[in-house]
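[1] I'd like to go over a predicted model; first the sequence, then the structure.
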Amino acid sequence: MTATLADAMAAFTPTLPLAVAFSGGADSTALLLACAEKWPGQVHAIHIHHGVQAAGDDFERHCQAVCVRLGLPLVVKRVDARHASGQSPEDAARRARYKAFEAVALVEYAQVAIKSIALAQHADDQVETLLLALSRGAGLPGMSAMPASWRRAGLTYHRPLLGVAASDIRRWLVGRGVAWIEDPTNVDEQFTRNRIRARLLPALDATFPQFRDTFVRSAAHAAQAQAVLLDVAAQDLAHIGDPPAITQLQALSRPRQANVLRHWLNTAFQAVPSTAQLAELLDQIAVCTTRGHQIRIKVGTGLCERRGAVLHWYNPAVLL
């Protein structure tokens, strides 16, 4: 059974003072209000103005009015969230938000040493993320969906409402007579996530009423399994060396080779191989039994190649 907002907040114990990402929508409004009630004088609001829709100025004014009414400090950060060619709008906006959070914590709030930031994604968002990952053929990292907490650039991020249904959050706000704003892009079905929300979630609700609980639980199982794989990958990488020795790689099973190579490429270079790229690399490693055998394969945005007894990865564009 999904948690209530009260239960979620009771279990939420971040390092204070805390900043809440505040869009003005229902979810972030509930999170901001609940945090302000639990930790008076210890909560700050951050509003990110993405600059990509005309309603952005209205959102900002609404957030300012709410924070004045609640007596909460608010920082508005304007970012350029336009996406580059080949980049998804969601990814561009997410990257811009993280840069803004880091800038706010390091500059505007330096005097109060913000170390924790709370985001308002909930159980419905977690289900949407899992369904998106499944539709793309994702592995365990994708099926793990969104983590409840993680660290990035010296900040700890939290999603305390991941176990709370969207409908429960709205009922909580209505019961308190608190208003929020609706982002018009949330009903634009040109975005896959919005189509999932509008078409699939109602069907799942009708067919499997407990789907939020079971899907969130499946994501948690996937995250736990992925954590084990990361531990194994770290141990294997320590054994085979960095850069990886080809003969040491060959002593591992193919699944462990794939696991440790993904880990090495991601942690050392932020390179993510496609399924086809990784399969080709593994095939080449398997037949690399002579000194003259060359390996040079595109992996992510760069090239993975054999240099003597080891593998190397580099991005040719960076070397120009």
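    Received, thanks.
[2] C-alpha from now on. contacts and neighbour counts both.
    OK.
[3] show me the helices in this protein, by range?
    For the chain, the helices defined by DSSP state H cover 5-10, 26-38, 56-70, 89-103, 123-135, 140-143, 166-176, 192-195, 201-207, 211-240, 246-250, 254-269, 275-286, 316-319.
[4] out of those, flag the one nearest Ile46.
    helix 89-103 (7.8 Å; Cα to Cα).
[5] so how far is Trp172 from the nearest residue to Trp264 once chain neighbours are set aside?
    Distance criterion Cα to Cα, 6 or more residues apart in numbering; nearest residue to Trp264, sequence neighbours excluded, is Leu237 at 7.2 Å. Between Leu237 and Trp172 the computed distance is 48 Å (Cα to Cα, to the nearest Å).
[6] so between the two, which is more surrounded?
    Each of Leu237 and Trp172 has its neighbours counted (other Cα atoms under 10 Å); Leu237 has more, 22 against 16.
[7] A further structure is provided below for comparison with the first:
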Amino acid sequence: MKITSVKTKLISVPFKAPIRVSTLSLAKRDAIIVEVETDEGVTGMEYIPVLGRGSETIKACMDHDIADLLIGEDPLYRNKIWEKLWWALNMIGRKGIAMYGISAVDVALWDLAGKLQKTSIHKMLGPYTNQVKVYGSAGFMSLSEEELVEEAEGVVARGFKAFKMKAGFPDLRIDLKRVTAVRKALGPDIDIMVDVNQGLDVPAAIQFGRELEKLGIYWFEEPVPADDMIGHAEVARALDIRITTGETEYSRYGFRELIDRKAGDILMMNLRAGGITEVVRIANMASAHRISVTPHLAWELQNQIYAAITNGTYIEYMDWYDDWFEDVPQIKDGMATVWDRPGHGLKFREEIVRQYAVE
């Protein structure tokens, strides 16, 4: 079997209203869809979410710098292809655009292999469980305090046992008031995560973190700029609350530095960190240090990975892409069930692709 073509599409769907976090606002949700076709008629598909700017640049990189490197390769040789792309793209960086492309190709190859073998990615990886805990991720800063509490209560009413909200206002007293209101509304038995999206400096993060500890917050996410690993480590040392970081990191080398610096208690991985192949490597490396891992975005695909590793914790549920697919895995009572379909089992709705494709 040989790869004969690689096709990409850019899909861009606007939010009903812009959403705000401490460091940026988002008006749309983009994704690059990649299809890897073979001479035996089996096609692997992946979509890689892109938030903010850069989606057209990522697509151009895939079309002009990656696609031709795959032609003629055996798609089952995933590790070989990963290494080939890693070194071929060396001069344009180990992070960012190049890794988006490598990651998208890697997941498409896993999907292709699952379709060929008529088994799920979950089973190819080796199952650990068939259900994973899910938290509802919402609570953006664009909401008023009343809207925030109403949204949090709605998430719990749907059966979720955990809720994540955003913080990072210039006045931390506003954040503390909002978190306190959510804790009061949800009670002591619901886990609450607070994400400031890199919006604080070290002293403010420590000050805020101590207040979060009093409220029994489950984790404190990206308290300082992601590139400030020393700062993250300082915050982690000063606080008892779990520090979660890694959302904007790439490859096992980046995560190795986070681990070595003791920059976090939980590592958060996007699929853009290197695809399934690299995410599993990172999870195993973290496991050797007794560190838990959690995914960012793409819950409907990532649940297959996190049900196959031993050190996963909650996975993040955001409904931003649910309506793009014909159906998604079931979530009930705060647990996502892994379905048993070839590959990742996801199929895009044709009308979404037609309506929102960017030519």
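    Yep, that arrived. As the structure is a prediction and not an experimental result, all values here were calculated from the model.
[8] TM-score of the superposed pair?
    Here the TM-score for the pair of chains, by TM-score structural alignment, normalised by the length of structure 1, is 0.26; 118 aligned residues with a Cα RMSD of 4.9 Å.
[9] ok so, going back, closest to Tyr157 of structure 1 out of the helices of structure 1?
    Closest to Tyr157 of structure 1 of these, according to Cα to Cα: helix 89-103, at 10.1 Å.
[10] tell me what the closest one is packed against?
    strand 43-49 (3 or more Cα pairs under 8 Å, 6 or more residues apart in numbering; DSSP states H and E).
[11] isn't the residue nearest to Trp264 of structure 1 up against Val260?
    Yes: counting by Cα atoms under 8 Å, Leu237 of structure 1 does reach Val260; the two are 6.2 Å apart.
[12] tell me which stretches of structure 2 form helices.
    Using DSSP H, the helices of structure 2 run over residues 55-61, 67-70, 78-88, 97-117, 121-125, 145-157, 172-186, 202-214, 229-238, 251-260, 275-288, 299-306, 350-356.
[13] any chance of CSV for those helices, columns distance to Tyr47 of structure 2 and mean neighbour count?
    Compiled in CSV, those are given as follows (distance: least, Cα to Cα, whole Å; neighbours: other Cα atoms under 10 Å):
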stretch, distance to Tyr47 of structure 2, mean neighbour count
helix 55-61, 12, 18
helix 67-70, 15, 17
helix 78-88, 17, 15
helix 97-117, 7, 25
helix 121-125, 15, 22
helix 145-157, 26, 17
helix 172-186, 33, 17
helix 202-214, 34, 18
helix 229-238, 29, 20
helix 251-260, 19, 17
helix 275-288, 11, 20
helix 299-306, 10, 26
helix 350-356, 12, 13
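[14] could I get those in TSV, plus columns for distance to Val134 of structure 2?
    TSV is the format used below for the helices of structure 2 (distance: least, Cα to Cα, whole Å):
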stretch	distance to Val134 of structure 2
helix 55-61	28
helix 67-70	35
helix 78-88	29
helix 97-117	22
helix 121-125	17
helix 145-157	11
helix 172-186	16
helix 202-214	21
helix 229-238	24
helix 251-260	23
helix 275-288	18
helix 299-306	9
helix 350-356	26
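[15] how about Gln304 of structure 2, nearest residue that isn't a chain neighbour?
    Closest to Gln304 of structure 2 by Cα to Cα, 6+ apart is His122, at 4.7 Å.
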